[in-house]
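Q: sequence and computational prediction follow.
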Amino acid sequence: DFKDIDVDNLLEIIIKKLGLIRVFPVNSDRAVLLEKGSTVKNFIEKLNESWLDKFVFAKIIRGGKKVRVGLNYLLEDMDIVELKLKG
């Protein structure tokens, strides 16, 4: 009987056990799953590798604060990423 299972909590445990983080593109509720230790560069490669050539900077929204970062910035679980691309 699975009625009493807290699905959100179970999902949280599975994600942590697999060593994954959830990173959200700005204005999206669909997470990109990445390995723990991933960078902005890894995030872009997962979305659209051609964007790397157009990359200017990213803004990371974490804990209500926005920080301007580069490609090598280490992402954390539940980060929101806003990309600034050329053109």
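A: Perfect, thanks for sending it.
Q: drop to CA atoms for contacts and neighbour counts, all remaining ones
A: Will do.
Q: can you list the residue ranges for strands in this protein?
A: With DSSP state E, the ranges of strands along the chain come out as 20-25, 32-35, 55-62, 65-69, 79-85.
Q: centre-most residue in this protein?
A: The residue lying closest to the centre of the chain (CA atoms, centre = their mean) is Val23, at 1.6 Å.
Q: presented hereafter is structure B, for comparison with structure A:
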Amino acid sequence: ELEKARILLSKPRGRVDIDRRYAGTALRILVVGKLLDCTIKDIENLLRSYKITDAIVKVTGQVTLDDIEDSIFESTVYKPALVVANKFDHSIARRNLKYLESYVAGKLPIIAVSCEQRQGLEKLGELLFETMSIIRIYTKEPGNREPSPKPFTLKRGSTLQDLAKSIHGEFVKDFAFARVWARRLPFSPQKVGLNFVLEDEDVVEIHTK
């Protein structure tokens, strides 16, 4: 049912960008990767069947003709997912887990847990954040020794400016500098600006003008 709704659980192996142009441009297909089940001629015929005769098509990674067709409608989305195998404390759980791993064939991450025994739940939380590309950022007020116990959640790759916006819009306008505590830094705290890229479990102290 998800596939019919053009929702993918497995991350696509490639990407197709179709830039429709004015009449007279003709079709230009740039392949930076590999066509798995088609040729450039097949792509041209497919596009013309949808009355697309003037466009620049860029293919990266590994794609199929179905991927090309999906890109025409621009409605296919990728939703990160994982498989949670519960009741891992049962006697036949390990055997069933092997069957499940064989069936999934590496397309999705699998984690075995036991809700009753509280087994694997901590790793489940970590895997959820990793799968969804979410990072946790802890903040502290100037003068306080300990950060807030509740973190802000942001998408991986977010900057200090994204954090400031999520706290309050005025923080960006009145921003002076920030201090960041992180194990990866050569020294902590480190004085940084709005373009600093945050990572999971960073501790941030924002100073305003």
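A: Nice, I can see it. All of these numbers come straight from a predicted model, not from anything done at the bench.
Q: turn the strands of the first structure into JSON lines, including distance to Lys46 of the first structure.
A: As requested, the strands of the first structure are exported to JSON lines (distance: least, CA to CA, whole Å):
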{"stretch": "strand 20-25", "distance to Lys46 of the first structure": "11"}
{"stretch": "strand 32-35", "distance to Lys46 of the first structure": "8"}
{"stretch": "strand 55-62", "distance to Lys46 of the first structure": "14"}
{"stretch": "strand 65-69", "distance to Lys46 of the first structure": "18"}
{"stretch": "strand 79-85", "distance to Lys46 of the first structure": "13"}
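Q: which residues touch Lys17 of the first structure?
A: Contact analysis of Lys17 of the first structure by CA atoms under 8 Å, 6 or more residues apart in numbering lists nothing.
Q: again, 10 Å this time
A: Going by CA atoms under 10 Å, 6 or more residues apart in numbering, Lys17 of the first structure touches Leu11.
Q: which one in the second structure is aligned with it?
A: Here Lys17 of the first structure is matched to Thr131 in the second structure, going by TM-score structural alignment.
Q: my guess is the residue nearest to the centre of the first structure contacts Asp79. True?
A: Yes. With contact defined as CA atoms under 10 Å, Val23 of the first structure reaches Asp79; the gap is 5.1 Å.
Q: shared neighbours, these two?
A: Listed as contacting both Val23 of the first structure and Asp79 by CA under 10 Å, 6+ apart are 31, 60.
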